[in-house]
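Chemist: Following is a predicted model, sequence given first.
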Amino acid sequence: MSKKGVSAEEKRKRMLQLFYEKGEFFQLKELEKLAPKAKGIVANSVKDVIQQLVEDGLVDTDKIGTSIYYWAFPSKSLTTRKKQLEKITAELEEVTEKLKIIDNTLEASKGNEEDEEKCKKVLEEINDKEIELRRLQQELKNYQDNDPEKFADLVKKTQELKDAANRWTDNIFAIQSWCEKKFMLEKNVINKQFGIPDDFDYLE
């Protein structure tokens, strides 16, 4: 039975550990010789792993003369991950704010009997997303910078919440369109009535 290959994420973790343990500057050829023995990373994948880490800001590189050197220290990783966490926290706050707007808008539109059931279901879904957001925010407070797997999971869940918020944004636009046709109202009048900002749009 053949051995299971090492995942891309595991290779990244092992390569960073190699840099942290050695605390030295390396050329690519040196890493291609050292990584297979020290961390079980096959030589022909070392270059790709290093490039990914450089692009993510976890490994530094510079050309000295005709040689290119690579290095990484724990303090660099800590700073990079703190910045990533700050970005995620800002995105979570943005999603929360937009979900509140959607919640208020749908609550105001519940007077239409035709849409009441639909609004009820959407509001229940939004409430679930808000609960999930609060849970994620609490996890962020307890997040340990040396746990990249947990960090990756939070990034994934954040994207899922953004996608969910955009689906509810679709519903708001649908309700706006229905009100425009049903009551012959201008969009800006509907926005003012339900407290929808003029720049209300999908999360990017």
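Modeler: Perfect, I can see it now.

Chemist: use CA for all of it now, contacts and neighbours both
Modeler: OK.

Chemist: Tell me where the chain has helices.
Modeler: Secondary structure of the chain (DSSP state H): helices located at 8-22, 28-39, 43-55, 74-108, 113-142, 148-183, 187-194.

Chemist: Minimum distance to Ile68: which of these has it?
Modeler: helix 28-39 (7.6 Å; C-alpha to C-alpha).

Chemist: If you count neighbours, what's buried in the closest one?
Modeler: Neighbour counts over helix 28-39 (16 or more other C-alpha atoms under 10 Å) mark Leu31, Glu32, Leu34, Ala35 as buried.

Chemist: again, but for stretch 116-129
Modeler: So for stretch 116-129, counting by 16+ other C-alpha under 10 Å, buried means Cys119, Val122, Leu123, Ile126, Lys129.

Chemist: contacting residues around the fourth one?
Modeler: Ile126 makes contacts with Leu99, Asp103, Trp168, as judged by C-alpha atoms under 8 Å, 6 or more residues apart in numbering.

Chemist: How about the residue nearest the centre of the chain: what's its closest non-neighbour residue?
Modeler: The centre of the chain sits closest to Val155, judged by C-alpha atoms, centre = their mean, with a distance of 3.5 Å. Among residues not flanking Val155 along the chain, Ile88 sits closest, at 7.2 Å (C-alpha to C-alpha, 6 or more residues apart in numbering).

Chemist: try this one next to it:
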Amino acid sequence: MQSKKRGLSLEEKRERMLQIFYDSQDFFLLKELEKSGPKKGVISQSVKDVVQSLVDDDLVSKDKIGTSVYFWSLPSCAGNQLRNVYRKLETELQSSKKRHSELLEHSTNLKKGREESDEREEALEELKATEQKHMELKEELAQYADNDPATIEKMKSAVQVAHAAANRWTGHLPDTRITNFLGKYFYWYKHAVIVQREWTCTKLALIEQMLLGSADSIFTLREWCSNKFPQAKEQLDHLYNEVGITDELDYLELPVAVPHLPGKDQIV
């Protein structure tokens, strides 16, 4: 049984397409080459890619004239092109040889003083131990990061700001807006039974909004309300509970900061 015929390799296709140019020494359109290619054993579907590879390697010239693109290649031009390629490759070869020689020399210089010896082995062991110690110290240092002076100062500042904000509710005189508002509130409360009307103007949400929108003393406000409206103690207590003012509310005091040392019990 006859074996199946092997197809042409890319290089064989290139050679056969070049031969078309050399034999005719003429100019061709791509569609003309696609017709001539099968006569040389190159199928028309692959002619375009083969010709383009020849153009990329400067073995075939290409130019656009009007709306048409022409291809051509002469034996003399091909010889010149091949000689140029040869010279380029020869230059690259010489450059590579020089670089290889330089690398060999550099490698030889690096080996000097690094010959195997007991002293070298001891030095390498010492270097390894030093690097290990360095890593251990870095890990230990990371454990003390929380006690870094700069970090501690930032934490102190943040605590003081929070402390001042908390005590801002318990350390100043009441704002005139709140006292006036509460005065109106209890005025309407006092007369509500008489006039038999809803407390629509005294919603607890309005009082809470006034409190949250100011930076005034809660303790002083409570004292002022108790003195101003002694007959409304039960209603005042109810109001305090509604807005979160309980007997547990108190001033905050800053504790004494004691740095925490890793691996040590903290003593206050």
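Modeler: That came through, no problem. Remember, it's a predicted structure, so these values are computed and weren't measured experimentally.

Chemist: ok so, going back, would you agree the residue nearest to Val155 of the first structure is in contact with Thr158?
Modeler: Yes - Ile88 of the first structure is within contact range of Thr158, at 7.4 Å (criterion: C-alpha atoms under 8 Å).

Chemist: counterpart of Leu8 of the second structure in the first structure?
Modeler: Correspondence of Leu8 of the second structure to the first structure, assessed by TM-score structural alignment: Val6.

Chemist: Just give the number of residues close to Met17 of the second structure.
Modeler: Close neighbours of Met17 of the second structure, defined as other C-alpha atoms under 10 Å, add up to 23.

Chemist: Can you give me the distance of it to Leu211 of the second structure?
Modeler: Separation of Met17 of the second structure from Leu211 of the second structure (C-alpha to C-alpha, to the nearest Å): 94 Å.

Chemist: for Tyr70 of the second structure, same thing?
Modeler: From Tyr70 of the second structure to Leu211 of the second structure the distance is 90 Å (C-alpha to C-alpha).

Chemist: Please apply the same query to Ile43 of the second structure.
Modeler: Distance of Ile43 of the second structure to Leu211 of the second structure, computed by C-alpha to C-alpha: 91 Å.

Chemist: So for the two, which residue has more residues nearby?
Modeler: Leu211 (19 against 15).

Chemist: so the more buried one makes contact with Arg177?
Modeler: No - if you go by C-alpha under 8 Å, Leu211 of the second structure and Arg177 don't touch, sitting 9.9 Å apart.

Chemist: who touches the match of Leu8 of the second structure in this structure?
Modeler: By C-alpha under 8 Å, 6+ apart, the contact list for Val6 of the first structure reads Ile41.

Chemist: Centre of the chain to stretch 162-176 of the first structure, how far?
Modeler: Distance, stretch centre to chain centre, for stretch 162-176 of the first structure: 19 Å (C-alpha atoms, centre = their mean, to the nearest Å).

Chemist: same question, stretch 184-191 of the second structure
Modeler: 61 Å.

Chemist: So which bits of it are buried?
Modeler: If you call a residue buried by 16+ other C-alpha under 10 Å, then stretch 184-191 of the second structure has these buried ones: Tyr185, Phe186, Trp188, Tyr189.

Chemist: Pull up the aligned stretch in the first structure for that stretch.
Modeler: The aligned range for stretch 184-191 of the second structure is empty, by TM-score structural alignment.

Chemist: What residues in the second structure pair up with stretch 16-33 of the first structure?
Modeler: Counting by TM-score structural alignment, stretch 16-33 of the first structure corresponds to 18-35 in the second structure.

Chemist: before we move on, what about stretch 119-128 of the first structure?
Modeler: Stretch 119-128 of the first structure lines up with nothing in the second structure when matched by TM-score structural alignment.
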